[in-house]
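build me a structure from this.
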Amino acid sequence: MTIRAQHAARAASAAALAAVAMGSLASCTSPSASGATPVATGAGADASGTRTATGGYQTPGGPESVRVTLTAKAGTVTAVRVVGSGGSPNAQQYQAAFISGIGAQVVGKPLASLEVGAVSGSSLTANGFNAALEKIRADAG
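Model (predicted):
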């Protein structure tokens, strides 16, 4: 594949990802300035409720993203759900590995200081998770 064709393929992938992201955002009924969708309110270390945000990250194959839904009670994570964009088979594999192990890494941990590294061998997906986490924390106040 020529460099020009590779750039065209990446541009098409980025456009498709943007369309999916816009579709997801269009379904939000109460978006916040941070990009997170609050379901309940809270502040900082006392944050409680369920929030959702999308975090993007770069891979060798192009841009990817994960949508993170996190539930906290009194500032402690009680549940997490991650959905990957899965733009390529390679991304799908790494996102699936990340998703399978993320609960053990975050449930029971304080939201205020939470940050993940490689999970189940997937290090780049963690960048998207942490980006979404920043939006969720900003929304939690």
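
only C-alpha atoms from now on, for both contacts and neighbour counts.
OK.

just list the residues touching the residue nearest to S48 when sequence neighbours are not counted, thanks.
Nearest non-adjacent residue to S48, counting by C-alpha to C-alpha, 6 or more residues apart in numbering: K73, 4.2 Å away. Each residue near K73 by C-alpha atoms under 8 Å, 6 or more residues apart in numbering is listed here: D46, A47, S48, G49.

one more to line up against the first:
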Amino acid sequence: MSALSKKITTALVGISVTAAIAGCAATETDSSSPPPPSNTTGAGPSGSPSGSTTSGGPYKDGKYTMDGEYGTRGSSIGVSVTLEDDEITTVDVTPHATDETSLGLQRRFADAVPTLVVGKDIDDVDLDRVAGNSHTPAGFNDALEKIKAEASS
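Below you'll find the predicted structure:
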């Protein structure tokens, strides 16, 4: 393996996103995406939208908070998103792990997520492996499915 290949491989290890937008895969170098927001707090009760309830698409605008579950040991992660016209405008991921190793992985995941999902249509987001996490994205995707169900009712 050449030195350049090793550098590229090293740079890409741990981060991949499966996000189809109009049949094309999104890249992380898309300069049209807005900068990642600061992590926010103050979400309404889990599963409850807060703020506006108008919408230009199938989902009601507002802020939604859900826990997503993954794995066989009852692992979970908290996810809050703000939707405007079906687009994720803010995201906040809250680690729930108590084990030091798992907590570290969830924190790295939480730090990486905003640049991957903010500015994307919620229906086009399906995270795979992010920041060395292969299981935590499943919890994030589970929370997004719950959020979509809540925002469409």
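
what does the TM-score come to for these two?
For this chain pair, the superposition-based TM-score is 0.68 by TM-score structural alignment, normalised by the length of the first structure; 107 aligned residues with a C-alpha RMSD of 2.0 Å.

so can I have JSON lines of the contacts of K73 of the first structure showing secondary structure and distance to V83 of the first structure?
Shown next, in JSON lines, are the contacts of K73 of the first structure (DSSP: H, G, I helix; E, B strand; the rest coil; distance: C-alpha to C-alpha, whole Å):
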{"residue": "D46", "secondary structure": "helix", "distance to V83 of the first structure": "26"}
{"residue": "A47", "secondary structure": "coil", "distance to V83 of the first structure": "22"}
{"residue": "S48", "secondary structure": "coil", "distance to V83 of the first structure": "21"}
{"residue": "G49", "secondary structure": "strand", "distance to V83 of the first structure": "19"}
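
farthest pair within those?
With C-alpha to C-alpha as the measure, no two of the contacts of K73 of the first structure lie farther apart than D46 and G49, at 10.1 Å.

ranges for the strands of the first structure?
37-38, 49-59, 62-73, 76-84 (DSSP state E).

how close does the corresponding residue of the second structure for the residue nearest to S48 of the first structure sit to A138 of the second structure?
Under the alignment (TM-score structural alignment), K73 of the first structure pairs with E84 of the second structure. Taking C-alpha to C-alpha, to the nearest Å as the measure, E84 of the second structure falls 24 Å from A138 of the second structure.

now S46 of the second structure
In terms of C-alpha to C-alpha, S46 of the second structure sits 18 Å off from A138 of the second structure.

now swap in A131 of the second structure and tell me
13 Å.

identify the residue of the second structure aligned to P89 of the first structure.
So P89 of the first structure corresponds to E100, using TM-score structural alignment.

give me the neighbour count for that match.
Close neighbours of E100 of the second structure, defined as other C-alpha atoms under 10 Å, add up to 9.

now swap in R4 of the first structure and tell me
Other residues close to R4 of the first structure by other C-alpha under 10 Å number 9.

what lines up with it in the second structure?
Using TM-score structural alignment, R4 of the first structure pairs with nothing in the second structure.

can you tell me which residues contact the spatially most central residue of the second structure?
In the second structure, the centroid-proximal residue (C-alpha atoms, centre = their mean) is V113; its distance is 4.9 Å. Applying C-alpha under 8 Å, 6+ apart, we find V113 of the second structure in contact with V91, V93, V130.

my guess is the last one contacts A138, does it?
Right, V130 of the second structure. No. Using C-alpha atoms under 8 Å, V130 of the second structure makes no contact with A138, being 10.5 Å away.

follow-up on the earlier one: which one of S46 and A138 of the second structure is surrounded by more residues?
A138 (21 against 14).

what residues are up against that one?
G68, E69, Y70, L127, D128.

and the third one, what's its match in the first structure?
Right, Y70 of the second structure. Match for Y70 of the second structure (TM-score structural alignment): Y57.

same check, this time on T53 of the second structure
Checking TM-score structural alignment: T53 of the second structure goes with T41.

ok, that match to D139 of the first structure distance?
9 Å.

more neighbours: these two, which one.
D139 (24 against 14).

got the contact list for the residue mapped onto that one from the second structure?
Counting by TM-score structural alignment, D139 of the first structure corresponds to E150 in the second structure. Going by C-alpha under 8 Å, 6+ apart, E150 of the second structure touches G47, S48.
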